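**Student:** only geometry, no sequence info:
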């Protein structure tokens, strides 16, 4: 089906002559065959969102429909590759045309000529259905790439299956259906990015995604299969937090999307990840990472597609039974792309010019997270956790993108510029942030860590809230006017803030803290508070314990290596003994 251009407005092209076109069909625009997607259909025309620079296009040039929606290729070769927002392989494009992406370049997302060693696990004669595993490819040292029957496959009896090295387009198995029709199966799947991949059922999230960041794991945890947002002003550390989560989160796979952020931020990821040692496998972290770079200097329209591209790839690995964590940096840039295209379509604007459907689009995106039972007889269970950064102008959390995100995300990590300027990292404000997964996760904490963990967490939160109230009083009447108990509360809260919540991302020991170490550190910090309370009960001057030498041990406990945790186990007893000698 071929039409022609009648109007050009930046990345938006209006074409006529496309009578049978469908929404979200991919089209090729102009003589250079630029890639675009249909986003509006009228009786006599169609609006096309072009994902490349439209300079040089003229009315009358052809618009050719491919008859297919914008889709991603799913097969071995995804891991360690860096794509742009519409899954074009940037490294292979660089090899072919240099540092700049040539207009209309058409390179397959995956290498169609490379051969992968396929190891079958399904038996000939067995009955297969959609989602069942045929075998695997050891794609990297860290990831066993399962080859599954496609979600829309009819299934049947496995007639034949081959072992050996194959291209992703070659037939590896043949399935005979009920009517005797044969279906040839290759390693390559194709899936539309705007359509959720099906699953057998959704399960409640009941295990934490352990990040190694103490303020997150202790106070505001995210569950595996959960959703979180990180709003904050410029310079407050959104990208650094997401980098830390991508490096250390307890996930089998990482999908990192640079959606409209600066190019140097993606450069940091590209430079750091290959050099970082994965604590789970001992190999390079890049061996379980997929990168999507759609930076601020790339076409704005492609930002909108990039988050869907990333979440579809993440769902594919989730269906294999993996725990996948997806980072989107940032959804504000994605929303800005929606606003620009909505304006060019002359739609009725909503708040601050964003489209009226902004909230529903955000909800559609975040609801693709979850803990699910995958299709197939093997009953695989996988999770997809979605963590999106939000960049509100001037740090104004009342703006539409932040507010609509808060309606759907279950965890809110509010970054604070005052904490960032005070060099407190992570700069997550413990008074504004929250997690709605705590009740779901408490049975896990009691079972896997210690029964008193929920009480320790509650006491920590209470101390920090009391400190905030007391600091207002100190500003009015001074520290000397406070009672001994109030002074102890302030000192204990300061210890929790500086010795526990503050974490040095660039220190090789402090950058990651296991849950066991977090428990021992928090127990020691609270033991100092409990010892002070006992001193108060004896009517003694509590301020004497503030300068005890044991305080330096508490301050240094974050730098204790994981192999030396026995030192932290003894710390509460040492605190009690030191205070008892007063």
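**Tutor:** Okay, I see it. For clarity, every value in this text was computed on a predicted model and none was experimentally measured.

**Student:** From now on I want contacts and neighbour counts done on CA atoms only, so please keep to that.
**Tutor:** Noted.

**Student:** tell me the strands in the stretch 351-500 of the chain, going along the chain?
**Tutor:** Applying DSSP state E, counting those that start in this stretch to the stretch 351-500 of the chain gives strands spanning 370-373, 381-390, 411-412, 434-435.

**Student:** and residue 68, which of the ones you listed is closest to it?
**Tutor:** Nearest to residue 68 among the strands of the stretch 351-500 of the chain is strand 381-390 (26.6 Å), distances taken as C-alpha to C-alpha.

**Student:** Neighbours of the nearest residue in space to residue 435 that is not next to it in sequence, how many?
**Tutor:** Leaving aside its chain neighbours, residue 435 sits nearest to residue 411 (4.4 Å; criterion: C-alpha to C-alpha, 6 or more residues apart in numbering). Residue 411: 24 surrounding residues under other C-alpha atoms under 10 Å.

**Student:** Go through the biggest helix by length in the chain and flag the buried ones.
**Tutor:** Counting residues, the longest helix in the chain under DSSP state H turns out to be helix 453-477. Going by neighbour count (16 or more other C-alpha atoms under 10 Å), the buried part of helix 453-477 is 453, 454, 456, 460, 461, 463, 464, 467, 470.

**Student:** what about residue 275, which SS state?
**Tutor:** coil (DSSP: H, G, I helix; E, B strand; the rest coil).

**Student:** which other helices and strands contact the strand or helix carrying residue 293?
**Tutor:** Assigned by DSSP states H and E, residue 293 belongs to strand 289-294. Other helices and strands packing on strand 289-294, by 3 or more C-alpha pairs under 8 Å, 6 or more residues apart in numbering; DSSP states H and E, are strand 82-83, strand 253-259, helix 301-318.

**Student:** here's the one I want to compare it with:
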């Protein structure tokens, strides 16, 4: 353990001298108030410390003490339903201890030391185990069974293990290593946040993370274990999209990181999430959620740690074999923290003042996502999908954080303020967004063999509409041929009936893959049948067909009625076209 004194204070950056035995990324306590910080640069006995709390009143000569350990998170029962700040301090426990005003230097452990959890072993004494093996379970909430794993680096024989009620620090099992050392295993383990948790094998991301949002699942799907970016200007709906994904995505655990967002947005999350009902079970969504609340009025340095804390917790649940979805809102605020600390360290700035290593830091974060085979003899498959919001100033997607992110992620959901102002939700621009995951085979095999073909036709109609709208602006609608006008009508139906979704309607907020395919098919069937008969019927009559409203309302149909309604609409469509042909012929 190294001790020194403060030499200089510059905002959240403190330079300490006399730190001979300190190491990079050691956690330190600064001043009489024992402010928490982390060493980010060492020159001889001078250590630059990133302090995660307000440093006002701190001056030269104040004591600095290194803990000798890197910034780590506590992993064990009690994580689910908890609300932590950016360095895993439990905000609810702090409020109960000292009230609503957060005091500097407060030390309250992340996991409750008094609460007892009922541990049920799943192996017997004498069993040979290795790192990652599950030795028992704790029922953490109604939705989550917490699997207790052998900590990394341990291997040997279980000498004793017993069912019972334990705190996170009590010994639940004793393991004898190959060197005949006895190691106590507790419900809790620690892991340094800046190091990814190990796994056996990374798998190809070839299964979709189903979200129930039609524009995402059909046009720009994300794979389980994939990474996506949601950039967009202020007010375009980044946070709302992430809320929808947190609620509806096909994930067992949700980790939501409010990384430097405005306090009112984080307050909405804290108020809404406990009230949201998990669609699969009807229980509170918080029973499978971990919240990291680090708002823009908190010390800027803590933003930098918050995403590492969040992704380490997410990796821990991934190792149990769960599918985890991590939402980071927003990585732009995290990059601003990097820029501030880099500036205070007087490093050579890169573009727009961001550090030159911005892209590599972003890559290190996103590459921790993936679908993997976890450590342990069982060979569990877990997935960690990361969806990062990006808030470019003024919606300028050419700025460094957005560009560095786009070089890393495989899915780009570009939000459009014009769509948002038109109340089109989700406001994902279908002309600029993309997904590089090849999931067509999965959709064809598991939903319908025509999925990829229909998706391609949908995109072609939307692209054709964009080109035709340019012509309409120049010469007017009357100059278009009947086939082109029909294309515009079909594209309008795709936009308004398929891509637009009502987040507050119980049947439209989530759309199953089967329903997505049938709705897509109905829109294309209208276009195909109309095209076949366009030489016999006027385009104006086709546009006014009563069945079009019924196609538009298909998204509000209850899930147990979709097949019957689909067949009825097709029957009505054929009947109305036939009547029109007969009338025109007469």
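**Tutor:** Great, that's in hand. On a predicted model such as this, the values are computed, not experimentally measured, just so you know.

**Student:** TM-score for the pair, please.
**Tutor:** Superposed pair, TM-score by TM-score structural alignment, normalised by the length of structure 1: 0.98. Supporting alignment: 578 aligned residues with a C-alpha RMSD of 0.9 Å.

**Student:** Isn't residue 75 of structure 1 up against residue 170?
**Tutor:** No. In this structure, residue 75 of structure 1 is not within contact of residue 170 by C-alpha atoms under 8 Å, at 11.8 Å.

**Student:** More neighbours: which of these two?
**Tutor:** residue 75 (24 against 15).

**Student:** before we move on, back to that, quick one: residues contacting the residue nearest to residue 435 of structure 1.
**Tutor:** 220, 221, 222, 227, 228, 229, 433, 434, 435, 436, 437 (C-alpha atoms under 8 Å, 6 or more residues apart in numbering).

**Student:** Kindly report the same for residue 252 of structure 2.
**Tutor:** Contacts of residue 252 of structure 2 (C-alpha under 8 Å, 6+ apart): 288, 322, 323, 324, 325.

**Student:** and the gap between the residue minimising distance to the centre of structure 2 and residue 246 of structure 2?
**Tutor:** By C-alpha atoms, centre = their mean, structure 2 has its centre lying nearest to residue 327, at 2.5 Å. To residue 246 of structure 2, residue 327 of structure 2 is 8 Å away according to C-alpha to C-alpha, to the nearest Å.

**Student:** Please apply the same query to residue 121 of structure 2.
**Tutor:** From residue 121 of structure 2 to residue 246 of structure 2 the distance is 32 Å (C-alpha to C-alpha).

**Student:** before we move on, what about residue 532 of structure 2?
**Tutor:** Residue 532 of structure 2 is 43 Å from residue 246 of structure 2, by C-alpha to C-alpha.

**Student:** Compare these two and say which is more crowded by neighbours.
**Tutor:** Neighbour count, other C-alpha under 10 Å: between residue 532 of structure 2 and residue 246, residue 246 has more, with 24 against 10.

**Student:** just to revisit the earlier point, can you redo the contacts of residue 411 of structure 1 as TSV with neighbour count and distance to residue 489 of structure 1?
**Tutor:** Formatted as TSV, those follow (neighbours: other C-alpha atoms under 10 Å; distance: C-alpha to C-alpha, whole Å):
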residue	neighbour count	distance to residue 489 of structure 1
220	21	22
221	28	25
222	29	28
227	27	33
228	25	31
229	25	31
433	16	21
434	18	22
435	19	24
436	16	27
437	20	28
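
**Student:** Please flag which of those residues sit within helices.
**Tutor:** Short answer: the contacts of residue 411 of structure 1 have none in helices (DSSP H).

**Student:** Assess the claim that residue 427 of structure 2 and residue 415 are in contact.
**Tutor:** Yes. With contacts counted by C-alpha under 8 Å, residue 427 of structure 2 reaches residue 415, the gap being 5.3 Å.

**Student:** Just give me the neighbour total for residue 37 of structure 2.
**Tutor:** Applying other C-alpha under 10 Å, I find that residue 37 of structure 2 has 27 neighbouring residues.

**Student:** Now name the helix or strand holding it.
**Tutor:** Judged by DSSP H and E, residue 37 of structure 2 forms part of strand 35-43.

**Student:** That strand vs structure 1, average offset?
**Tutor:** By mean C-alpha distance after the TM-score superposition for structure 1, the fitted strand 35-43 of structure 2 averages 0.3 Å away from its aligned residues in structure 1.

**Student:** and the angle from that strand to helix 301-319?
**Tutor:** 100 degrees (axes from the mean of the first three to the mean of the last three C-alpha atoms, to 10 degrees).

**Student:** Packing partners of strand 35-43 of structure 2?
**Tutor:** Counting by 3+ C-alpha pairs under 8 Å, 6+ apart, strand 35-43 of structure 2 packs on strand 26-30, strand 46-51.

**Student:** Taking structure 1 as the reference, give the residue range it aligns to.
**Tutor:** The aligned range for strand 35-43 of structure 2 in structure 1 is 34-42, by TM-score structural alignment.

**Student:** Equivalent analysis for stretch 480-490 of structure 2, please.
**Tutor:** The aligned range for stretch 480-490 of structure 2 is 482-492, by TM-score structural alignment.

**Student:** Once you drop chain neighbours, what's closest to residue 482 of structure 2?
**Tutor:** residue 539 (6.2 Å).

**Student:** In structure 1, what residue corresponds to that neighbour?
**Tutor:** That one, residue 539 of structure 2, aligns with residue 542 by TM-score structural alignment.

**Student:** Tell me who's in contact with that match.
**Tutor:** When contacts are counted by C-alpha under 8 Å, 6+ apart, residue 542 of structure 1 touches 484, 485, 488, 532, 535, 536.

**Student:** Quick check: the fifth one is in a helix.
**Tutor:** Translated: residue 535 of structure 1. Yes. Counting by three-state DSSP, residue 535 of structure 1 is found in a helix.

**Student:** Quick one: residues in contact with stretch 293-301 of structure 1.
**Tutor:** Contacts of stretch 293-301 of structure 1 (C-alpha under 8 Å, 6+ apart): 11, 49-53, 82-85, 257-263, 266, 302-303, 306, 337, 341.

**Student:** one more time with 6 Å
**Tutor:** When contacts are defined by C-alpha atoms under 6 Å, 6 or more residues apart in numbering, stretch 293-301 of structure 1 is touched by residues 51, 52, 84, 85, 258, 259, 260, 261, 262, 263, 337.
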